[in-house]
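Q: what would the 3D arrangement of this be:
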Amino acid sequence: MKKIASTFFIALIAGAITLGSYKLFFENTNYAVISHNEGESVFNTSLTPTSPKGSGINEVDFTVAAETTVNAVVHVKNVTIDRTPHSFMDFFYGSGGNQRPQVGTGSGVIISQDGYIVTNNHVISKATKLQVTLNNNKTYDAELVGTDPNSDIALIKIDAGKNLPYLAFGDSDHVKIGEWVLAVGNPFNLTSTVTAGIVSAKARDLGRNQSFIQTDAAVNPGNSGGALVNTNGDLVGINTAITSQTGSYVGYSFAVPSNIAKKVVDDILEYGNVQKGILGISALNVNTPYAIENGLNEIEGVYVSGVEEGTGAEEAELQEGDIIKKIDEIKVRKFADLTGYLSAKRPEDTVELTIDRDGEIFTVPVVLKKRQTVIVPVMGLEVKNLTKEDMKKFKTKKGVKVVGVPETYRGNGLENKVLLSVNDNEINDIEEARALFGSISRYGRTSITMVNEKGERERLIFQ
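A: Alright, predicted model coming up:
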């Protein structure tokens, strides 16, 4: 035993001597002495200390925004009557005896303590009855205040008999790509569902001449009309659509910017309809062969291809070939940037345009005007507001003049007539004409009353 212990002790001493000799005679230790030197360059790679939590989502607190939002987001139930013929007899004699109620659901956002709620137009479209359920499970009947199908925004109201929690509109123009946002709504009839994501694009055009905020916060059927909020709990958008081949969320969702929604709501409350201010230009379609062949599809900005008479653009002396680079302080990269910003403006508002004309950059103020012509839905007629000369010529102070007729309806004597009513609903201007034509059915009977240049009234019925 003593022999084994002495052998181990000798081996330990020998190992220590060997390691010490290596460190002393063979290993070279390099030292760098850092001192002040005027000739050395100094680089600050970051002025922000590293968080002990790490980077990314761990540094963002969603709890305050979620708690603020869920109580102001409601469940909207839409009851409609299905009048589709379900048998040959229904089709032949009418479907009045076989009406079926259908229930659709969506979301809405309380925007005032007295019960005004903003939602999507498609959530409440054609409703015969509207009901709203709050986060506390109390249900109230709602009334429709007004709607704008073009922006897909509707305003409804409930009377809860008490002050309600609500959300304040934020400024969607200052939303940044990469910013964290929450989508709050009622997908699949699940109340108070909160999902998180980032703003992945702005001014996204889905082919409707609209401007959407694109996010990757999960949005599914039932989220429509719900809130898109930033981490402060400010309402920056109204969730509206998803792009999907299956009908369910696959990574992209779209919201109407809050500045557009707020403007629509304000117009409905103040005027009863939406007041739209137009610039008065037509923009070049950058996907046309002409644009591609001439390199115009690579331009950053909006290429002016035409200027309408009697508009603010004409008064500001804009010209064909001008490139709009900015509107006020908003950079314009594509047409949706321009239309999205203008959607939040009214007639007689003034905007500052930054123009590139043959390499010369200058700024010009433009007064927005009220649109004088519009193409109405379903029938596609182009109509314009009456001038004083028109009123005198046609002996009427109400109605809209037909200035364009699509091929389908040519030969019916619609050209250069003044439309007075649709299905006995009186028309006063182009906005009323658009709303009335938008409400008619493609499969029902439509009655149009009009007047000719002799002051004679005519009535046409389209089946």
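
Q: going forward, measure contacts and count neighbours with C-alpha atoms only.
A: Will do.

Q: for stretch 346-355, which outside residues touch it?
A: 275-278, 322-328, 361-370 (C-alpha atoms under 8 Å, 6 or more residues apart in numbering).

Q: another one to check against the first:
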Amino acid sequence: MSIYPVRRFLLAVAITICIPLVYLCAAGAPSASHLPDFTDLVDKVGPAVINIRTATHAQQQGLTSPPLGLDDGDMSEFFRRFFGIPLPQQPGKPDSPRGGGTGGTVDPSDSEQSSGVGSGFILSADGYVMTNAHVVHDADAIYVTLTDKREFKAKLIGVDERTDVALVKINAKNLPTVMISDSNMVRVGEWVVAIGSPFGLENTVTAGIVSAKGRDTGDYLPFIQTDVAVNPGNSGGPLINMKGEVIGINSQIYSRTGGYMGISFAIPIDEAIRVADQLKVNGRVVRGRIAVAISEVTKEVSDSLGLAKARGALVSSIEINGPADKAGVQPGDIILKFNGRNVSTATDLPRMIGETKPGIQVTLTIWRKGKIKDLFVVVAEMQPDITMQVKTDRRSPEKEREFNQLGLAISDLSPEQLKSMHLKGGVQIDDVYGPGTRTGLQRGDIILRIGDIDVLNTKQFELLVQKLKPQKSIALLVRRGDNTQFIPVRPRAEPAQK
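A: Coordinates of the predicted model:
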């Protein structure tokens, strides 16, 4: 019996199986049509993105220095090697070309020297332009160049250093403008595009995705994190979604070299527009304040205090006679809500307070000693460079140390200390040993509360410590200088010996 018919049969079966697989693989393979196309988006938004150059007077700036922290040799070599062209002339340099254009075209005087370069975008057809505060900081002159090469000398309307937002105005009409999106609709993983002037190279387009939202790197800035290539000169330019809408202002990069390393940050456009609206009307931003310093609520602290989960803002210190102090807020309180709005993390609270108009009474919902309580606070206006009163603790004289189960040697506060620190009770840490050293407790710290119980003196504190369960964490409310925080500590079974 021949085996050839069997081979033909097996070959036919193999072909029958493979043909559908080929079609499936072809269907599942990525194609160019499935990749994002940014061309229409750039055509739509590009004309509203501008280049910003700043200048200072020669007597203030001294010798001309190229932008970006590079010397002329570095910049010349950069442009020669990668572009085959000489170093472009900067504003204020000899023979610096100025665009022809009409109307607002300007020619800065010889006394001006280039001091920086950045980006921005046009908010309104009558010439309002948004950029970063650090782009125009300390500039004596600001020049805005459009994509059609017209250049205008801009007027600074206002800057807000807290949010790094600035608003400038050029004398022009019928300008192309950007569309503004809702920052709250941004999704992690979506494609985004940045347009700007990195290293002075105007109208450069880079693309990437949103890497994260709500990166808390400042009191008023829940940044949008992306992997879009952003370099010096991109600052102030728009971050754009696939609908061609601005979702943020490119502001910062994380870098160990000064250049792009894969992480960049943008200010959410909702925050920026709120600031720009105030700058347009008042030339400055008015913010509320209740005069408290806060810190994050950790899981260990929330567990020790009976909170269902770690949330809210822990009050670490209070300005004497400030709005919160007058309302009865105390160090160690955890603010859970501000005027009915949930405070999920400590960084939520400054933005909520800052957005509130001064003079308005608001409700603070706090957690204190296992109970929820409402307090009523009248919001004050934040003033520049306001600082809280700081007091220095006086330490007790040296004496022989006896350490308890928490690894602490403590002493009573003198009447003078209690009066100067506006305290009714508490004990001072004279030395730290054993479990205490692992928590960050220090000599001179004042213990105000153990769990939910106020500390009155050393005798009461030691009795409370003796009743603690070994190896079960307990939160101590500790004051250090003018700041107060909860510090979790695990007691030992027996007092520590040193």
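
Q: what's the TM-score once they're superposed?
A: Once superposed, the chains reach a TM-score of 0.58 (TM-score structural alignment, normalised by the length of structure 1), with 328 aligned residues with a C-alpha RMSD of 4.5 Å.

Q: returning to that earlier point: if any of the contacts of stretch 346-355 of structure 1 are buried, give me the PyMOL selection for them.
A: Buried residues within the contacts of stretch 346-355 of structure 1, by 16 or more other C-alpha atoms under 10 Å, are selected in PyMOL with:
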select buried, resi 275+276+277+278+322+323+324+325+326+327+328+365+366+367+368+369+370
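
Q: OK, contacts around whatever residue of structure 2 lines up with Gly15 of structure 1?
A: Taking TM-score structural alignment, Gly15 of structure 1 has Tyr4 as its aligned residue in structure 2. For Tyr4 of structure 2, the contact set (C-alpha under 8 Å, 6+ apart) is empty.

Q: distance of the residue nearest the centre of structure 2 relative to Ile224 of structure 2?
A: With distances taken as C-alpha atoms, centre = their mean, structure 2 has Thr217 as the residue nearest its mean C-alpha position (2.8 Å). Plainly put, Thr217 of structure 2 is 10 Å away from Ile224 of structure 2 if you go by C-alpha to C-alpha, to the nearest Å.

Q: top strand in structure 2 by residue count?
A: strand 204-216 (DSSP state E).

Q: what helices and strands are in contact with it?
A: strand 191-196, strand 222-226 (3 or more C-alpha pairs under 8 Å, 6 or more residues apart in numbering; DSSP states H and E).

Q: with distance to Ala139 of structure 2 added, can I get those strands in CSV?
A: Below are these laid out as CSV (distance: least, C-alpha to C-alpha, whole Å):
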stretch, distance to Ala139 of structure 2
strand 191-196, 20
strand 222-226, 26
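
Q: I'd like to know which of those is closest to Asp431 of structure 2.
A: strand 222-226 (39.8 Å; C-alpha to C-alpha).

Q: hmm, back to that, how close does the longest strand of structure 2 sit to structure 1?
A: Relative to the matching residues in structure 1, strand 204-216 of structure 2 has an average distance of 2.3 Å after the fit, by mean C-alpha distance after the TM-score superposition for structure 1.

Q: tabulate the helices and strands packed on strand 204-216 of structure 2 (a markdown table), appending mean neighbour count and distance to Val42 of structure 2.
A: Converted to a markdown table, those look like this (neighbours: other C-alpha atoms under 10 Å; distance: least, C-alpha to C-alpha, whole Å):
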| stretch | mean neighbour count | distance to Val42 of structure 2 |
| --- | --- | --- |
| strand 191-196 | 25 | 8 |
| strand 222-226 | 24 | 18 |
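
Q: I'm done for today, thanks for sticking with me.
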